[in-house]
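Student: Compute the structure for the input listed below.
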Amino acid sequence: MVDFVRRIVSGNKARFKDTNLNLELDLVYLTPRVIIMGYPADGLESFYRNNRADAKRFLESRHGKNFWVFNFCPIRENSYDAAFFEGRVSRYPFPDHHAPPLAFMPLVAREIANWLDGAPERVAVLHCKAGKGRSGTMACTYLLSLERPPKPKAQHIAEATEWAQIHAEDMLQSVEHVEDASTSASIPPDTAATATPSSDITANSDDAVKAILELHTSKRMKPAGANEKPKQGVSIPSQRRWLHYWALLLAHAAPVDLWAEPPIPAQRRPKIRLTKVTVRIREAGSFRMRFLRAASALIDRTGRGKTGSIEAGGKMMWISLARYDDAFVGLAERWERHTRDLGGNMGQLRADAAKLDGESLRDIFDDRGQWDKEKMVRSFARMGVLGEDSVQKTVDEDGKLWTYSLSPLTDNGWVNIRAALEKTNDGSQTDDLEVDVPASEANSIHDVTQSAQGRGIVLDATREVRVKIYMGQIFIGWAWLVPAFHMDQPCPTNNTTPPPATKFTLTRKQMDFPIGLGSALVDVEIEMEWVRPSEGARVQPPQRKEQSLEPDDVGFAAKLEAVAEGGVGGAAEAKQAADD
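Tutor: Model prediction:
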């Protein structure tokens, strides 16, 4: 039974066997000095993940005291005392399946580089839960920051050959743009060039990211069989999108106001207004609808909430917007500025950056879990369907297509959505007002709809935001993005005319977890415009710490759909998602 569970958890990931120590671990050498492994567990979990004692025994046998562990798991997900590895642990926690706060990328890259530069024998050991998505994202973050691919040690002949095949010496200098539709960068071609001063820089960055991701996949994943679809190492589109942002930062081609020095006061930071989101989705077939109704009924019976009609063409589609805690991100950005190399190398730690206000970089996210004992993502606003013209049905050669135009909800608009969500599947009204919306969307910030004034939702252009789409209580998919990377640059001043609204489209493959009903998704178009400083608009809404937090993981309903709907394309993607 243990072997069966281990095989399920390992999935398509490569493993490492050490015959001298009689060990088999969920671990790979991405390079001779960068190790990625699954979570070092104890207790029952150690039977199907890495046994913590075995992981330590392996690392000490191979590398003595010359290893440093980088842990990306929040305490609420998995935790252990750093003393187990004699204090050689740094934590940068962010939720499973999510993109990190953007400022984590330079902080992690700089600390890894600083550690490895200390001695040629040193190695960096990165792990999250499965040792795939989050660890892979951060390992790729470090590798992208290198001016040249690292040269393998002489004894690693096989690795040296493979490395040379994947990385030409001029990889980072190449300007040939290779597009891969199946693993898109998630910066749509029609907006990528406008996000940077030079399309050559964008193309060069795209190639660098593509090469590093291919390296990670080649090391972390088992080769696909004859009839199998190759599995990606970093498979979540938002995490891949973050790597492209990072590549532009390294090339000094990111939006000019991002992490400006000296820092721009919060009230003067560039802002955008999110005005509309358009979702196009195919009509769900009767087979899928039966399973979705069954999923909704089970949700009702298990007390996880109530759901209204999910028939295509109804007005049950709505969107939740969320972001990381403001203070949490503010701290990370403060450390980013403090540790930034004065010479402009974004991946290099500044020499005099050991302490800030008496703390070291390795102390800010220590085992106290100030930021990650609870859920880390806060919902703050909603968008919904308003008016009869907001839902359109068309028919083309592929069948029926529904187009939903979603706008910021007013108070009355949200009341109407709530009223519909309070109905059970047979249309009767429930008295259980405690569960009138999905539990995953409990308010954690003051509701922006009270001050949206019908013009849109004002956001910090340089901060990450998550757009999460629902049909009733059924999760369709989400995407993380940093708006400034997708806007015409530079942002307008009071003396310049704002450019037209920006529209960019994310296809289904560029959305995270479009499973179940989400497998019918065609694309999502996001419309934003710059806010002129003279408008005096404030980011909406201010966060309030006393409110509850939104769950970070893929929702129960989405997982239920995917399992129930294995015959229509959801289960395989859900399994891969579970491995990230």
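Student: C-alpha from now on. contacts and neighbour counts both.
Tutor: OK.
Student: before we move on, which element is Asp488 in?
Tutor: Counting by DSSP states H and E, there is no helix or strand that carries Asp488.
Student: any idea how far it is from Ala192?
Tutor: Going from Asp488 to Ala192 by Cα to Cα, to the nearest Å gives 10 Å.
Student: now Ala113
Tutor: Distance from Ala113 to Ala192, by Cα to Cα: 29 Å.
Student: burial of Leu521, as a residue count?
Tutor: Using other Cα atoms under 10 Å, Leu521 has 24 neighbouring residues.
Student: In this structure it contacts Ile515, no?
Tutor: No - the pair Leu521 / Ile515 is not scored as a contact, 9.1 Å apart, by Cα atoms under 8 Å.
Student: Which residues are in contact with each of these two?
Tutor: Ile476 (Cα atoms under 8 Å, 6 or more residues apart in numbering).
Student: can you pull the contacts of Glu525?
Tutor: With Cα under 8 Å, 6+ apart, Glu525 has these contacts: Val277, Thr278, Val279, Lys503, Phe504, Thr505, Leu506.
Student: quick check, Asp366 in a strand?
Tutor: No - read with DSSP: H, G, I helix; E, B strand; the rest coil, Asp366 is coil and lies in no strand.
Student: Next, the buried residues of stretch 390-400.
Tutor: Neighbour-count burial for stretch 390-400, counted by 16 or more other Cα atoms under 10 Å, picks out Val391.
Student: starting at the chain centroid, how far to it?
Tutor: 31 Å (Cα atoms, centre = their mean, to the nearest Å).
Student: compare with the first, here's sequence two:
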Amino acid sequence: MTDYIRRIVSGNKARFRDGELALELDLVYLTDRVIIMGYPAEGLESFYRNNREDAKKFLEHRHGKNFWVFNFCPLRENSYSASFFDGRVSRYPFPDHHAPPLAIMPLAAREMADWLDGSPERVVVLHCKAGKGRSGTLACTYLLSCEEPPRPPVLQRSHSASQWAKIRANDVMQAIEHEEDAALPLETVTESPAPESSDAPPRSFTESLKGVLDLHTAQRMKPPGGNEKPKQGVSIPSQRRWLHYWALLLAHEAPVHLWAAPPSPASHVVRPKVRLTHITLRMREAGALKLNLVRAATALIDRTSLGKSGSVQARAAGGGHVWVSLARYDDEFVGLLEKWEAHTRDEGSRMGRRRKGSDQMDGQALRDVFDDKGKWDDTKMVRSFARLGTTGDGALTKTVTEEGKLLTYTLHPLTESGWVHIRNELQETEGNADAGALEVDVPASEVNSMDDVTQSAKARGVVLDAGREVRVKIYMGQVFMCWIWLIPTFHMPQPPPPAGATPPSPTKITLTRKECDFPLGVGSAIVDVEIEMDWLRTSDGEGVQPPAWQTSEESAKGGRDEPAGIAATVEAVTTGNISGVIEARQAAKD
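Tutor: Model (predicted):
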């Protein structure tokens, strides 16, 4: 029985043959025990992704029952029953192109390690949709948690026939060279460097992170000809930022209040808070063409079924100019993940290892959290909870530099009074006296009650849980420009100030355009985004994380796409940015 994999010239497709059987799969071995593949699809989708039946045949032929599949796709995106792989499937879903809830990283890494520890023959198979961003992020999450630095695959089963032939040929050539060196006089032989001392300091987390990212890029993103430099495997800045956070946690260099010890009873947990006061956006003045595209896209939206709601949304968020939406994952969902993280955490110092006997909690298994019923991922997983806009004098300034005109937008939280004022203006402009109708008609993807923004006497900002994720999504009018995921505490001076102490000066987090996710179309003019936050004293007594607002079952399930998706798609097409079309459409969904 013959058995080999041959790399197809057109991309990361591997052809597997067994007698008369021929299969094509988008599948690579990162290491001998970690496999990444594209989504196992059926029907029409299987023509441009992996065929589900073929994926199963390949895995069973190569590994028998010694494989376990990790699926990172939400049900609302794509799904299949775990029974297809005989129940050997675990799901840790989060939206495409997004950073995951932080607790998913240790949970997935621990289960991978637990499975692989069962036998040296076992492998894990990771997939999302394309098998790159999400799969790469979680593969690197696991590899970072390994005690030994990961290395490329060395076993024959992990290579195609042509790859294995090249490896064997190289081995033969090296053996010949060693024999030739041995025949030379001793003084002509170059002395090999002395082996590293066993007392050498361990690699830093930054070296480990670079190593696993480079390994993933080298294995997953190999160019067809092998001569070009591969593109980054995990390329989305926020996903790379999450891996940096995880590396800090593994190295015990993360903020001490974050998962530092087994949690106290919920009633005694003190979660530090920060206050986001304002966001400053600097961007080069867009050319007339791009501005006309923005206007055209907005006009197109206004003529669609989403037009009225989109118009209300954009004007309410800063007069149709630049504005920001703040969002986070569903609170109950994250709370459950964090509870499981604490329950499964190793009692020692190994953050990436599962505590023995912790696969059950309150009579439920961890893998049952994400069953086929889709309680958490059959709806929108990311919820909007506050907005910032350009309000008042000085919100927009223009300066002239050597590179041209620079626009600086200063965005502050929109307060209840600001919302009422804008709403009244809309009533006069639209001739609509029904204020309630305007509130309800906000698109489901950005639903938000302006009352949810934390209110204080001076309306000083939005209060956030320092250890929770937040997405900063920036728009111009109704056109999506970019988003940024971050966890505030990793960027704040440590430790948080104790009760009664005076907090340090505000912290300014500056991210360049390259550190933002998908700066498409007019977003390509962004220079940087500066987010200013300060620690909140416990004595301030302000609420934390205003709740996301849902008005109906349709809203909870995601309802309609927000207008920004249409606008960004129009702009991407007009500018010839075809890849931007895909990202723009996805940007509208979550």
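Student: quick one: TM-score?
Tutor: Put the two chains on top of each other and the TM-score (TM-score structural alignment, normalised by the length of the first structure) is 0.83; 532 aligned residues with a Cα RMSD of 3.5 Å.
Student: returning to that earlier point: list the ones among the contacts of Glu525 of the first structure that fall in helices.
Tutor: Among the contacts of Glu525 of the first structure, no member falls in helices (DSSP state H).
Student: Of those, which are reproduced in the second structure?
Tutor: Comparing the contacts of Glu525 of the first structure with the second structure on both residues aligned by TM-score structural alignment, their matches' Cα atoms under 8 Å, the contacts found in both are Val277, Thr278, Val279, Lys503, Phe504, Thr505, Leu506.
Student: ok, the fourth one - contacts?
Tutor: Lys503 of the first structure makes contact with Glu525, Ile526, Glu527, Met528, according to Cα under 8 Å, 6+ apart.
Student: The last one pairs with which position in the second structure?
Tutor: Right, Met528 of the first structure. Met528 of the first structure maps onto Met533 in the second structure when the alignment is built from TM-score structural alignment.
Student: State the next helix or strand along the chain beyond whichever helix or strand Gln219 of the second structure is part of.
Tutor: Taking DSSP H and E as the criterion, Gln219 of the second structure maps to helix 205-220. Note on helix 205-220 of the second structure: by DSSP H and E, the next helix or strand toward the C-terminus is helix 237-250.
Student: So which elements touch that next one?
Tutor: On a contact count with 3 or more Cα pairs under 8 Å, 6 or more residues apart in numbering; DSSP states H and E, helix 237-250 of the second structure meets helix 133-145, helix 205-220, strand 479-486.
Student: Any idea which of these gets closest to Gly319 of the second structure?
Tutor: Nearest to Gly319 of the second structure among those is strand 479-486 (13.4 Å), distances taken as Cα to Cα.
Student: what's the angle between that closest one and helix 237-250?
Tutor: If you take axes from the mean of the first three to the mean of the last three Cα atoms, to 10 degrees, strand 479-486 of the second structure sits at 10 degrees to helix 237-250.
Student: So which residues make contact with strand 479-486 of the second structure?
Tutor: Against strand 479-486 of the second structure from outside (Cα under 8 Å, 6+ apart): 98-99, 238, 241-242, 294, 297-298, 469-475, 515-524, 563-565, 567-568, 584, 587.
Student: before we move on, the earlier item: for the helix holding Gln219 of the second structure, give me the average deviation versus the first structure.
Tutor: Once superposed with the first structure, the aligned residues differ from helix 205-220 of the second structure by a mean of 1.7 Å; criterion: mean Cα distance after the TM-score superposition for the first structure.
Student: Would you mind finding the match for Pro149 of the second structure in the first structure?
Tutor: Residue pairing (TM-score structural alignment): Pro149 of the second structure is matched to Pro149 of the first structure.
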